[in-house]
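1. I would like the atomic coordinates for the input below:
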Amino acid sequence: MRYSVLDLAPVPEGLDIVQSLRNSTDLAQRAESWGYHRFWLAEHHNMPGIASAATAVLIGHIAGQTQSIRVGAGGIMLPNHAPYMVAEAFGTLVSLYGDRIDLGLGRAPGTDLLTARALRRGLQSGDGNPDSFPHDVIELINYLGPERPDARVRAFPGLGTKVPMWILGSSLYGAQLAAQLGLPYAFASHFAPAALDQALDAYRSSFQPSEHLAAPHAMIAINVFAGESDAEGVRLKTTMQQAFARLREGKPGKLPAPIDDISKHLAPPILAGVNEALRISATGSKPTVAADLSAIVEHYQPDEVIITGQIHDHDARLRSFEIAAEVLSTI
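-> Below is the predicted model of the structure:
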């Protein structure tokens, strides 16, 4: 089973964006050597702890610093962009790096309302409207597909590149759209697992074969916090627990350092909500992470998994992904 990395180019407390981008490049190069199939970056805006806002630019940099791993977007938040410009950007990436580029598409803005307005989408009727997402996806597919005699607007670069496209989602909406269009589907189970079972069932049961894909192909996202002991893994996880709680409170910041006892820092109702959001996780020593990952894969039967994990210390983050690769290579 293929296993991949989802990275947000995290900016830990005490570091800056320059070092964050260096760290993500280092992780991508190591992930390639550890057997990871894809290295995806996610678009977020107005978040001090995430440096992957200019996602296509960073994809180009990572692709240029690696040799064989697929590099892509997990994803591009399509309401923020004109489909034509996305086609040109990813057509350029394919022209530079060949068939190593993936394009995952999300329906959410990846930010708050004020920042969405600053992105200059939504100012005209239809622009940036999530309800136009299916139309925008189809428009983008056409720009990246073969030349059509009736097309008066064509993407150069982009035309004929057929960049592999995925639909991303955390609800039934994306699952149904991916099934209808015959596209692969990636579920954001690392932070929104509530509809995971229903979405996978809907996608698989209603999938329509297409020129893109003959059979359904689903990927799920899993948090991994792996260390040399169970206690170390639990401590590493507290970084993401804190960050998630702050985000829910409308106070995003840089990635906080881990703490010894999360229950002393988050009120019980908040901690319960955070833990439920992060329940698709594998946490602890290598044997514990192996058991957790095996159980998740056995239950959901994904075609691929993509691993993430917001970990403050770069060396600890590298070791966590290395342990995950060692485990996943045997599943």
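
2. C-alpha only now, for contacts and for neighbours.
-> Fine.

3. just give me the neighbour total for Y84.
-> Y84: 20 surrounding residues under other Cα atoms under 10 Å.

4. may I see the buried residues of stretch 123-143?
-> Applying a neighbour-count criterion of 16 or more other Cα atoms under 10 Å, one finds 127-130, 133, 136-137, 139-143 buried in stretch 123-143.

5. equivalent analysis for stretch 1-13, please.
-> Judged by neighbour count using 16+ other Cα under 10 Å, the buried positions of stretch 1-13 are 2-12.

6. now do the most centrally placed residue in the chain against I62, distance only.
-> Most central in the chain under Cα atoms, centre = their mean is G74, positioned 3.5 Å from the mean C-alpha point. Separation of G74 from I62 (Cα to Cα, to the nearest Å): 14 Å.

7. one more sequence to fold, the one below, so I can look at both together:
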Amino acid sequence: MTVPLSVLDLSPIPEGADPATALRNTVDLAQHAERWGYKRFWVAEHHFVSVASSSPAVLIGQIAASTNTIHVGAAAVQLGQTTAIAVVESFGMLDAFHPGRIDLGVGRSGPRRRQNPKKAGDKPRTPKPVPPWREVDGVVVPSPFDITVLMRNPRLKAKLSVLQQPGAVPPDFADQVGDILALLAGTFDIDGVDAHAVPGEGAPLTPWVFGSSKGQSARVAAANGLPFVASYHLTPATALDAVEVYRAQFQPSAALAEPYVVVSADVVVAADSVTAQQLASSYGHWVYAIRAGDGAVPYPDPARVPPLTPEQEELVKDRTATQFVGDPDEVAHRLDALQRLTRADELVVTSVTHDHADRLRSHRLLAERWGIAP
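-> Have a look, this model is predicted:
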């Protein structure tokens, strides 16, 4: 049986366009995705970069109002930059307008608290060996990208600092998810004082936990019996480990009796492989800007970019090698391999191209080949 397909969209701003165009393109894509049989339409949360999805709740409301049946959700609300009550009230309001169609995705962000803070005199930790590149049942699992490279960027750190109030310390992710569940259930209290989310309490919302590794996000999703979305498209080196930990530690809940796994993939589909490769040829440049610069730049026109240098290719090869690019059969074959390996209950695809028409065509061709299009 073919598993459902969903869409993740970042509202990318193409080179030469503006945020308003990107947002209109996202709504248009959602309307087409509904017609083509996609199950859900997720929108991301990003700030200070050339993607327009900075406020998921606002964008979700616009998309839900412009569609009729497709589920619309956040992938994901960054809990380190907000509060549990703000999340439950805003998504409770969305559910009041669009009953049964809103999906609340949450993710961990912000600095993580160290379980064992480093003390003076402690011996330096021995670096862990880097896992080698490998292929597992047809799925490429690259060596991990060193994310500390990003966090050493002072410009990026400055931008991240204003996403919270001065001096704010985000609660532990597990505590925030627990607070969201309590607010939805009507059991939340503050030092013994009942507090109720209006709207939000009683809304039929189940948090979906988005994660990238076998760390806290996978464990929190498992412990609370919540659906888990593993970001193979973003962190292909660790997404499979995340799924394994989630399944191993899953505890049944009122929401789920068994684990529910969703895995993401970055795809570009065209009528033939040569065209698809050309459309995707500026993807590496975009990822390089994210990793070596200050974040995503306007998505480059593949007709205008020079080839990446060997050094640039090395920095992004884990992402370019794990992007699914080709004709409908080629991409469907790789998605099928990813689904079999992870035993995913659902797959979510994200597709970024310079021209909106190419992005629409990519999703249409995949839906037709996957067998979900009417």
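
8. tm score of chain vs chain?
-> After superposition, the two chains reach a TM-score of 0.92 (TM-score structural alignment, normalised by the length of the first structure), with 324 aligned residues with a Cα RMSD of 2.1 Å.

9. out of the buried residues of stretch 1-13 of the first structure, which sit inside strands?
-> In strands, judged by DSSP state E, the following of those are found: 2-7.

10. can you redo these as a markdown table with distance to A195 of the first structure?
-> Formatted as a markdown table, these follow (distance: Cα to Cα, whole Å):
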| residue | distance to A195 of the first structure |
| --- | --- |
| R2 | 23 |
| Y3 | 22 |
| S4 | 22 |
| V5 | 22 |
| L6 | 20 |
| D7 | 23 |
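
11. show me which of these is closest to D303 of the first structure.
-> Nearest to D303 of the first structure among those, counting by Cα to Cα, is R2 at 7.5 Å.

12. what angle sits between the helix or strand hosting A20 of the second structure and strand 5-9?
-> Following DSSP states H and E, one finds A20 of the second structure within helix 19-35. Here helix 19-35 of the second structure runs at an angle of 180 degrees relative to strand 5-9 (axes from the mean of the first three to the mean of the last three Cα atoms, to 10 degrees).

13. the first structure: matching residues for helix 19-35 of the second structure?
-> Taken onto the first structure by TM-score structural alignment, helix 19-35 of the second structure occupies residues 17-33 there.

14. and that stretch, how far from the second structure on average?
-> Average distance, stretch 17-33 of the first structure versus aligned residues of the second structure after superposition (mean Cα distance after the TM-score superposition for the first structure): 0.5 Å.

15. end to end, how far does stretch 119-136 of the first structure reach?
-> For stretch 119-136 of the first structure, the separation between the terminal residues is 17 Å (Cα to Cα).

16. need the counterpart of E244 of the second structure in the first structure.
-> For E244 of the second structure, the aligned position in the first structure is D201, judged by TM-score structural alignment.

17. check contacts around that match.
-> By Cα atoms under 8 Å, 6 or more residues apart in numbering, the contact set of D201 of the first structure is empty.

18. in which helix or strand does it reside?
-> Under the criterion of DSSP H and E, D201 of the first structure resides in helix 196-206.

19. so which elements touch the helix or strand that that helix is followed by?
-> Using DSSP H and E, the helix or strand that follows helix 196-206 of the first structure towards the C-terminus is strand 218-226. Here strand 218-226 of the first structure touches strand 185-187, helix 230-248, strand 281-284, helix 286-300, strand 304-308, helix 314-328, going by 3 or more Cα pairs under 8 Å, 6 or more residues apart in numbering; DSSP states H and E.
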